[in-house]
Structure formats: C-alpha cells, structure tokens
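**Q** Kindly generate the corresponding structure for this input.
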Amino acid sequence: MTTATTHTIPDTGELNAIASATAAAVSANPAAAVAVFTASATPNGRVGSDIALGTHTVSVDEPPALGGDGSAANPVEYYLAALLSCQIVTYRFWAQRLGIEIGNLRASAEGDLDVNGFFGLDGQTRPGFQEVRVTVDIDGPATEEQYRELQRVVDEHCPVLDLTTSPTPVHTTLNVG
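**A** The predicted model follows:
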C-alpha cells in the first residue's frame, strides 16, 4: 500500500492567489491555459529505466518476481504515487478555494494487478490495475458535509484521477534506425 504522511496543513492563502493569477492570465490569453509536460526514458539494468521529468530524474525498476532487481519503485507504484500526490494537491487547492479548513490530511492507495494481462497469459485480463482503492483521512473544524463536498469537487478536478477514469488518447511514434 502506498501512503502519504499526515500533518497539519497551513492555510496561507497562496493557492488562491495562484488561482487568481492563472485565471487572469488565461482570460488575457486563452492559449496560456495549456501546459505541456514532458518526460523521457532510457533503459537501466535488466528491466529498469531512468526517467527525466523536467529538471528531475527518477529511477524505475520491477521487483525480482517481474524480472527486476527491486532497486526502485515500479511503474504502477509510481502511478499510485502520482494519484496520491495529485489528490493531496487537489484537496489543498480546493479547500482554500471553498474556504474549508483542513487540520490533518492523509491519503493511501492500493491496486490489484493481475499479471495474466502483463504476461499475456490470457486474452481476457487487462494489463493494468483491476481496481484501485484510495482512502483519504481528513479532519479539522469543518463539518462532515463540507468535507464530503470537498471530496466531490476534488474527484471532479483531480488531473491524475481523470487520467484513470476517462479515456486519454495516446499516440505513439516509432522511429527506427
């Protein structure tokens, strides 16, 4: 299970200022609404890779049962990390936007992956997660109803959750030689 730590969230209002500045920039230039993110990968070890993400680099590997050395998190673990970090950011952002105070926030996730799909052992099983379960623990002075409304808004606006729940076109170009 992947877990984010629990700690008290300071409300500085900075996220609302960022949202206001972004809204003004997009209003003045609608093309400013589109942000392009890039990544590139090179092999490392038997099945691992090094991924460049802007100015950052992460390593990816598989556990020994899947051919790796277990030297780093595997791709689906990074997906869970991406989902949880996006949930945390989106909770914090929308809590400020909605004026809902958060005392403590913690998220965890687990996913079921059937290797029949990855290894092509049957034609029925998809290669990705069969199901992902996210648990969010939140507290503070707001009412349960306010936190449930916050969850609804977060689920509606979380980009990584959207990548999972809505089809995203992916176009691959293969350059040979």
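
**Q** C-alpha from now on. contacts and neighbour counts both.
**A** Fine.

**Q** Neighbours of D114, how many?
**A** Counted with other Cα atoms under 10 Å, the neighbours of D114 add up to 14.

**Q** Enumerate every residue touching it.
**A** 125-130 (Cα atoms under 8 Å, 6 or more residues apart in numbering).

**Q** Show me which of those are buried.
**A** Among the contacts of D114, those buried by neighbour count (16 or more other Cα atoms under 10 Å) are T125.

**Q** Return the subset of the contacts of D114 lying in strands.
**A** 129-130 (DSSP state E).

**Q** of all the contacts of D114, which two lie farthest apart?
**A** For the contacts of D114, the farthest-apart pair by Cα to Cα is T125 and F129; their separation is 9.9 Å.

**Q** one step back: closest one to L105 out of the contacts of D114, please.
**A** Using Cα to Cα, the contacts of D114 come closest to L105 at F129, 25.1 Å.

**Q** this one next, for a side-by-side:
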Amino acid sequence: MSTAQRTQKNSRQPATEVPPGEELLATADDPQPGLRPYLEVKRAALLAREERAKTSPGILPHKLRAQTTAESRSGVRRVRIRHHQIISDSPLDFAGYDLGPSSPEIQLGVLSSCLTHVFLIQAARLRVPLDALEVEVEGVHDPRAGKSGFEQVPVYPHQIGYTVRVTSPATEERIRELHEAVERECPIYNLLINPQQISGRVVLTGSPREV
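**A** The predicted structure is shown next:
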C-alpha cells in the first residue's frame, strides 16, 4: 500500500475509539458510508429526548393540527401544517390540474414516511447498521366503491401492503428484530390497523350555529 493510500485510509478512521460491541454503527471505512453517520446523530438525539422526558414530568401530549383550504376557481387543496404546505389535487379527468397527489395517495405516502422514520429511529436505538433504506407502500382505491354492483367495495384505500428495501451488514435475525420493533412503535401503521373514532362538525361561516 502506498503512503498516499495509507494516509487516505487513516483519514477515514473514526476520530474516537468505538466502544466494544458498538462497532457496527461506526462510520464504515468507505467514502460513501450511507446512513450510518446519521444513525449516530439520531441515536444521540433520541437518548437526549428520552432523558428530557424523564427529568421533565410536566411534558404533556401535544396537539397536532392540519388545515386545508379549497382554492377558489381551481379547487386545488392547500394543506397547511405548521409552517409547511402540501398541495393536493385531482387528476385531469376529475376536474383537476394534477398539481399534486390525491388524498388517498398522500395517505399511503404518510404511511411510507412514518415507517421509514421509525426504521431509522429503531435502527439507532438497537444499533442496527443501515447503509440504505427505502419503503414502498401500495394499496387499492376503487372509484366504483359504494355504487350499484360495488356496494361491498370499500370507499377507502385497502389491500395496503409495504415493502422495505434495506442495505445492511446486519444478520437476518437483527433485521427481523428491527422490523418487529418498527411495527410495534410506528404511530401511523398502528393507527391504520387500529382505527380511531373521528368526531366531526360543520359550522356555517359567520354563524355560531353548527349544522
């Protein structure tokens, strides 16, 4: 090995020694270490968050809020969540402009995003090394649902399934352990398999009366 090669290799070594048994989450000796450095940062944030929860007994559940407005003339749905916005729209054959995904598509995207995030959280917690991660969610939404001859077809997305593609040096047993932890902890996955009751009301603008 040349001096330049030795120098390059040494420059990629972790700055601090990794404790025994935790080597797998260390940055790989590779110019493209994938998700492993991020998982170290995620783990530190996760442990700090859990420590704050222990030492701050006044922490309460926080309310989530999303608001959607139908844009005049176009009917495009503008979803506002904190300081973020998502555009939802219909396809061209349904009086839309296809400027964004439909609501059922967004739902599948939310599940995909949540599963991905919880895979990262649990990988950091369990010290399972990941170099790449992708979660694909599929489902069926039938526009004929509820109509004559299709009364038994659900009006909601159904036959939902997901596929996780992982690049990791971990054993199959550790990946199974990770998967089980994800399905146990993922909030949107558990919301969908254990649906909640939803209350609703309609208020006429300018009137205190509910319809």
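
**Q** circling back to that earlier point, any chance of TSV for the contacts of D114 of structure 1, columns distance to L53 of structure 1?
**A** TSV is the format used below for the contacts of D114 of structure 1 (distance: Cα to Cα, whole Å):
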residue	distance to L53 of structure 1
T125	31
R126	27
P127	25
G128	23
F129	24
Q130	27
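
**Q** Closest to F119 of structure 1 out of the contacts of D114 of structure 1?
**A** Out of the contacts of D114 of structure 1, the member with the shortest distance to F119 of structure 1 (by Cα to Cα) is P127, at 8.0 Å.

**Q** What's the closest one aligned with over in structure 2?
**A** Under the alignment (TM-score structural alignment), P127 of structure 1 pairs with V155 of structure 2.

**Q** Tell me which residues touch that match, please.
**A** The contact partners of V155 of structure 2, by Cα under 8 Å, 6+ apart, come to 141-143, 145-146.

**Q** Alignment lookup: S199 of structure 2 to structure 1.
**A** By TM-score structural alignment, S199 of structure 2 lines up with H171.

**Q** Does its match belong to a helix, a strand or coil?
**A** Under DSSP: H, G, I helix; E, B strand; the rest coil, the three-state class of H171 of structure 1 is coil.

**Q** Count the neighbours of it for me.
**A** Residues near H171 of structure 1, counting by other Cα under 10 Å: 6.

**Q** Show the contacting residues for it.
**A** By Cα under 8 Å, 6+ apart, H171 of structure 1 has no neighbours at all.

**Q** if I look at it, how far off is H56 of structure 1?
**A** 24 Å (Cα to Cα, to the nearest Å).

**Q** Determine the longest helix present in structure 1.
**A** In structure 1, with assignment by DSSP state H, the single longest helix is helix 75-98.

**Q** What range does that one cover in structure 2?
**A** By TM-score structural alignment, helix 75-98 of structure 1 lines up with residues 103-126 in structure 2.

**Q** Just tell me what T55 of structure 2 corresponds to in structure 1.
**A** Going residue by residue (TM-score structural alignment), T55 of structure 2 aligns to A28.
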